[in-house]
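Peer 1: no sequence on this one, just coordinates:
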């Protein structure tokens, strides 16, 4: 190799050796999850509350049991005009269920609830009498929200916003999931109260979801109400409809920080 090329090669090696090592690229931050408070996979994020789920004979561990087949002490009676004004429930209780009796009156919860899941099971009379609104008529009367209709809607035609699982005179159910007369049916009614700003204006409207016999029949329909706490009643519509296994559980917040951030959008 000519001397001049050797010298240039040597100088190039020295320059290369003298260059500082490149700093490692900064670790890329993971994206934020909805709400903008916690990043994906953040181990510092609060854990969901641990509960025991329900079984056929028990309510979830975070639920308030309103009727377990023994007594109606969590309810008060609302009598029809001219009937006995006593507030003590007069429905018949036997075999783990409560049955509406003649002049028994509506019963209403003593407690009030915020956003919640209401679970109950009901059965219309096995012996079919009447038609339309005259078959097993009752209802879950959500104070300030409206009524989720209870009715024998198995091969029984009536106006759509008045059949079983309708939000009465507002929303017909998406499908008719009714069982035969006399068979036990279930409702899970999810009430999400309206979100209000500091001045009481609605930021997000109240929403109602109904699951009838395991089938979604009302999906987050909006309800024009600002109530933040409410009770509910079971209607006496002069039909011997039965109820059992009634409980209510709160809708837990996902985590406080993320929920606050969502509300400020």
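Peer 2: Noted; the coordinates are in hand. It should be emphasised that the depicted structure is a prediction, and the values quoted were computed from it without experimental measurement.

Peer 1: Please make it C-alpha for all contacts and neighbour counts, starting now.
Peer 2: Will do.

Peer 1: do you know how far the residue most central in space within the chain is from residue 245?
Peer 2: For the chain, residue 190 is the residue whose C-alpha lies nearest the centre (Cα atoms, centre = their mean; 2.2 Å). Using Cα to Cα, to the nearest Å, residue 190 is found at 16 Å from residue 245.

Peer 1: again, but for residue 185
Peer 2: In this structure, residue 185 and residue 245 are 11 Å apart, going by Cα to Cα.

Peer 1: Now list whatever residues contact both of these two.
Peer 2: Counting by Cα atoms under 8 Å, 6 or more residues apart in numbering, the residues touching both residue 185 and residue 245 are residue 121.

Peer 1: Wait, a helix at residue 9?
Peer 2: Yes: Residue 9 sits within a helix when classified using DSSP: H, G, I helix; E, B strand; the rest coil.

Peer 1: if I look at it, how far off is residue 200?
Peer 2: Using Cα to Cα, we find residue 9 at a distance of 78 Å from residue 200.

Peer 1: With residue 39 instead?
Peer 2: 31 Å.

Peer 1: who's more crowded, the two?
Peer 2: More crowded of residue 39 and residue 200, by other Cα atoms under 10 Å: residue 39, with 16 against 9.

Peer 1: I figured the more buried one hits residue 31, correct?
Peer 2: Yes: Residue 39 lies in contact with residue 31 (Cα atoms under 8 Å); the separation is 5.6 Å.

Peer 1: count of neighbours near residue 159?
Peer 2: Counted with other Cα under 10 Å, residue 159 comes out at 10.

Peer 1: Next: residue 28.
Peer 2: Using other Cα under 10 Å: residue 28 sits among 6 other residues.

Peer 1: Provide the secondary structure category for it.
Peer 2: Of the three states, residue 28 takes coil under three-state DSSP.

Peer 1: how close does it sit to residue 39?
Peer 2: Residue 28 sits 12 Å away from residue 39, going by Cα to Cα.

Peer 1: got it, and residue 65?
Peer 2: Residue 65 is 37 Å from residue 39, by Cα to Cα.

Peer 1: what's the answer for residue 8, then?
Peer 2: Per Cα to Cα, residue 8 is found 52 Å from residue 39.

Peer 1: now residue 247
Peer 2: Distance from residue 247 to residue 39, by Cα to Cα: 36 Å.

Peer 1: sorry, back to before: is the residue nearest to the centre of the chain in a helix, a strand, or coil?
Peer 2: Assigned by three-state DSSP, the conformation of residue 190 is strand.

Peer 1: Neighbours of the nearest residue to it once chain neighbours are set aside, how many?
Peer 2: Excluding the flanking residues, the one nearest residue 190 by Cα to Cα, 6 or more residues apart in numbering is residue 117, at 4.4 Å. Applying other Cα under 10 Å, we find 21 other residues in the vicinity of residue 117.

Peer 1: Could you check how far the helix or strand harbouring residue 117 is from the centre of its chain?
Peer 2: Take DSSP states H and E as the rule and residue 117 turns out to sit in strand 116-123. Taking Cα atoms, centre = their mean, to the nearest Å, the mean C-alpha location of strand 116-123 is offset from the chain mean by 11 Å.

Peer 1: Use this one as the comparison:
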């Protein structure tokens, strides 16, 4: 008898749900606000959209400072609308600080690149530059077109942490692109980690990191760790290897 009562109740409930569905109107599930902001795309693929902060448009490095001496005028070389790494100046980083963002950046490995492994077109994009330890969270830049190295240190890796899903390298001498969605880590008042940093990365239009969570910063030696920080600059690395310096162009960011 008990089971019959339960079955009857279920059937009645199903009938009422079906009746409610039949009486539903399309507008019952329409949402009209808040209205998304209008963002005008760039004229061509890779151009900065209307709400972007342009970090380099081919003219100057006004948005950048030298990491080790923020008052120095000795920055990287700008010519023909590109930036070329000047290793004597060291790393450069943005004057502005960011939390979550969408980043577009293009780079070129020299066609006459020499060396092998990590000593071949090595640079890096630090999605948040930090003044201690490993210096932040590095997205690797390296020539891995027919150049073998450890896979958690090849191009597209979050250095020494996350192996890229694919090797999407173009040949040296060709321009290459990174498009990155970065979510900065959050910390509790006591300095403990509240939520990890995450990165989604497309290399030359191919997904190589899919909402990857980082377990800390990206040191060359030792284990990753988190230390409490807030908004941080984006940094470009002047690596100390002897290979030819690489170039960058068309750098813009959208705060999220």
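Peer 2: Thanks, I have it. Values in this document were obtained by computation on a predicted structure and should not be read as measured data.

Peer 1: quick one: TM-score?
Peer 2: Laid over one another, the chains give 0.75 as their TM-score (TM-score structural alignment, normalised by the length of structure 2), with 216 aligned residues with a Cα RMSD of 2.9 Å.

Peer 1: residue contacts, the residue nearest to the centre of structure 1?
Peer 2: Residues near residue 190 of structure 1 by Cα under 8 Å, 6+ apart: 115, 116, 117, 118, 208, 209, 210.

Peer 1: what does residue 240 of structure 2 give?
Peer 2: Residue 240 of structure 2 neighbours (Cα under 8 Å, 6+ apart): residue 87.

Peer 1: Which secondary structure state does it sit in?
Peer 2: At residue 240 of structure 2 the chain is in coil, as set by three-state DSSP.

Peer 1: how far away is it from residue 177 of structure 2?
Peer 2: Plainly put, residue 240 of structure 2 is 23 Å away from residue 177 of structure 2 if you go by Cα to Cα.

Peer 1: The residue nearest to residue 190 of structure 1 pairs with which position in structure 2?
Peer 2: Counting by TM-score structural alignment, residue 117 of structure 1 corresponds to residue 102 in structure 2.

Peer 1: Residue 254 is in contact with that match, correct?
Peer 2: Yes: using Cα under 8 Å, residue 102 of structure 2 is in contact with residue 254, at 5.0 Å.

Peer 1: what are the ranges of the strands in the stretch 51-200 of structure 1?
Peer 2: Residue ranges of the strands in the stretch 51-200 of structure 1, as given by DSSP state E, counting those that start in this stretch, are 64-67, 75-78, 92-94, 97-99, 106-109, 116-123, 138-142, 146-150, 185-192, 195-196.

Peer 1: Residue 4 of structure 1 is nearest to which of these?
Peer 2: Nearest to residue 4 of structure 1, of all these, is strand 195-196, at 81.2 Å by Cα to Cα.

Peer 1: Give me the nearest residue to the aligned partner of residue 220 of structure 1 in structure 2, chain neighbours excluded.
Peer 2: Residue 220 of structure 1 maps onto residue 211 in structure 2, with residues paired by TM-score structural alignment. Distances taken as Cα to Cα, 6+ apart place residue 200 nearest to residue 211 of structure 2, at 4.5 Å, with adjacent residues excluded.

Peer 1: and what of residue 252 of structure 2?
Peer 2: Nearest to residue 252 of structure 2 is residue 54, by Cα to Cα, 6+ apart, at 4.3 Å.

Peer 1: roughly how far apart are residue 112 of structure 2 and residue 85 of structure 2?
Peer 2: 15 Å.

Peer 1: neighbour-wise, which of these two wins?
Peer 2: Neighbour comparison, residue 112 of structure 2 and residue 85: the larger count goes to residue 85, with 24 against 9 (by other Cα under 10 Å).

Peer 1: aligned partner of that one in structure 1?
Peer 2: By TM-score structural alignment, residue 85 of structure 2 lines up with residue 100.

Peer 1: Then residue 198 of structure 2?
Peer 2: Under the alignment (TM-score structural alignment), residue 198 of structure 2 pairs with residue 207 in structure 1.

Peer 1: so its match makes contact with residue 191?
Peer 2: Yes: taking contacts as Cα under 8 Å, residue 207 of structure 1 lies within contact range of residue 191: 6.2 Å.

Peer 1: So those two - more neighbours on which side?
Peer 2: residue 191 (24 against 20).

Peer 1: hang on, isn't the more buried one packed against residue 205?
Peer 2: No: counting by Cα under 8 Å, residue 191 of structure 1 stays clear of residue 205, with 11.1 Å between them.

Peer 1: ok now do residue 64 of structure 1, which residues does it touch?
Peer 2: Per Cα under 8 Å, 6+ apart, neighbours of residue 64 of structure 1: 247, 248, 249.

Peer 1: Now that we have those residues, can you turn them into TSV and tack on secondary structure, neighbour count and distance to residue 259 of structure 1?
Peer 2: Shown next, in TSV, are those (DSSP: H, G, I helix; E, B strand; the rest coil; neighbours: other Cα atoms under 10 Å; distance: Cα to Cα, whole Å):
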residue	secondary structure	neighbour count	distance to residue 259 of structure 1
247	strand	21	26
248	strand	21	22
249	strand	20	19
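
Peer 1: out of those residues, who's nearest residue 230 of structure 1?
Peer 2: Taking Cα to Cα as the measure, residue 230 of structure 1 lies nearest residue 248 of the contacts of residue 64 of structure 1, at 12.0 Å.

Peer 1: nearest spatial neighbour of that closest one, skipping sequence neighbours?
Peer 2: Using Cα to Cα, 6+ apart, the nearest residue to residue 248 of structure 1 is residue 118, at 4.6 Å.

Peer 1: count of neighbours near that neighbour?
Peer 2: So residue 118 of structure 1, with other Cα under 10 Å, has 21 neighbours.

Peer 1: just residue 139 of structure 1 next, same as before
Peer 2: Look at residue 139 of structure 1: counted by other Cα under 10 Å, it has 24 neighbours.

Peer 1: distance of the equivalent of it over in structure 2 from residue 18 of structure 2?
Peer 2: Structural correspondence for residue 139 of structure 1 with respect to structure 2 (TM-score structural alignment): residue 124. The gap separating residue 124 of structure 2 from residue 18 of structure 2 is 58 Å, by Cα to Cα.

Peer 1: Same question for residue 125 of structure 2.
Peer 2: Distance, residue 125 of structure 2 to residue 18 of structure 2, using Cα to Cα: 55 Å.

Peer 1: Between the two, which has more neighbouring residues?
Peer 2: Each of residue 125 of structure 2 and residue 18 has its neighbours counted (other Cα under 10 Å); residue 125 has more, 20 against 12.

Peer 1: looking at it, residue 206 of structure 1 is touching residue 228, isn't it?
Peer 2: No: taking contacts as Cα under 8 Å, residue 206 of structure 1 lies outside contact range of residue 228: 9.4 Å.

Peer 1: Now do the shared contacts for those two.
Peer 2: In terms of Cα under 8 Å, 6+ apart, residue 206 of structure 1 and residue 228 are both contacted by the residues 193, 194.
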